[in-house]
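Asker: Take a look and give me a structure for this.
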Amino acid sequence: MLYLWVAIGGAIGSVARFWFGNAMAATLGAAFPWGTLTINVLGSFLISFFSGLTGMGHRFALPSDARIFFTVGVCGGFTTFSSFSLQTVELARGGQTGRAALYVAASLIICLAACAFGVWAASAINQQAVSRA
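Answerer: Predicted coordinates:
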């Protein structure tokens, strides 16, 4: 049942991201990805604020299923950057600043490299298709 709640939350977050990104582009233009930046900032705030208020022993403690619905489902659908941000802050708060820095650097470098590789691989496949035509 928890997987269903995560899926429903993910659908809500994904639709919210799509709507919000389009609204930002319509308002501010598409020359800079303001929508994505704002979504990442907002999602990072929401996941940490919610987690800080609803965890065990916190003011509004909720069952883990409700927390997972919002953090993994809604926030995960809205932006996975929020999970990355929360995990980094949790590492740093736990005294693992070296691991937090390594996580940030590895995420940035490896993900950008993977993205560049994906673009290169798709381009190579597309060029093969053009040469055969």
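
Asker: From here on, just use CA atoms for contacts and neighbour counts.
Answerer: Noted.

Asker: could you point out which element follows the helix or strand hosting Val89?
Answerer: When elements are assigned from DSSP states H and E, Val89 belongs to helix 81-93. Using DSSP H and E, the next helix or strand after helix 81-93 towards the C-terminus is helix 97-132.

Asker: Would you do the same for the sequence below? I want to compare the two.
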Amino acid sequence: MILLLALGGGLGAVARFVVDAVVARRNPFRVPLGTMLINVTGSLLLGLLTGLLVTSSAGSSGATVRAVLGTGFCGGYTTFSTASVETVRLWLAEGRATGLRYAGATLLGSLAAAAVGLGLGHLLAATNGVA
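Answerer: Okay, the predicted model is just below:
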């Protein structure tokens, strides 16, 4: 299980690096949109997985999948610490309002994405007879 978690976390970190690099090359703004996009999409994915897998009766295999994908991959993909540092950096470089807007948009976007993912996961689980 530990090796699977490490593999999931490593793959999530690689995915985060790739997404952030792609967004950074195309980002015309001074705001770090890559980290925001990563945290929002990671929250959506974790909500979706939770909605799909928590209601399933897959037993211990479901618990393993939840751990590897949720804790491992999503944990390696999302990055609260980077978002926090970027918020403070924006606060200092661009002003308090910019830092607060970035933090608020990241938080609200991530919460909304998690809720949407959870709802979709429950809906998909119910539609496919998993629940």
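
Asker: now what about the TM-score between them?
Answerer: The TM-score (TM-score structural alignment, normalised by the length of structure 2) is 0.56; 84 aligned residues with a CA RMSD of 2.8 Å.

Asker: still on that earlier bit, now for the helix holding Val89 of structure 1, which elements pack on it?
Answerer: Contact partners of helix 81-93 of structure 1 among helices and strands, from 3 or more CA pairs under 8 Å, 6 or more residues apart in numbering; DSSP states H and E: helix 34-54, helix 97-132.

Asker: Just give me the residue right at the centre of structure 2.
Answerer: The geometric centre of structure 2, computed from its C-alpha atoms, lies nearest to Gly42 (CA atoms, centre = their mean), at 1.7 Å.

Asker: What distance do you get for that residue to Leu53 of structure 2?
Answerer: With distances taken as CA to CA, to the nearest Å, Gly42 of structure 2 is found 16 Å from Leu53 of structure 2.

Asker: same thing with Gly8 of structure 2?
Answerer: From Gly8 of structure 2 to Leu53 of structure 2 the distance is 17 Å (CA to CA).

Asker: again with Leu7 of structure 2
Answerer: On the measure of CA to CA, Leu7 of structure 2 and Leu53 of structure 2 end up 20 Å apart.

Asker: So which of those two has more stuff around it?
Answerer: Leu53 (21 against 17; other CA atoms under 10 Å).

Asker: I'd say the more buried one and Gly62 touch.
Answerer: Yes - the pair Leu53 of structure 2 / Gly62 is scored as a contact, 6.4 Å apart, by CA atoms under 8 Å.
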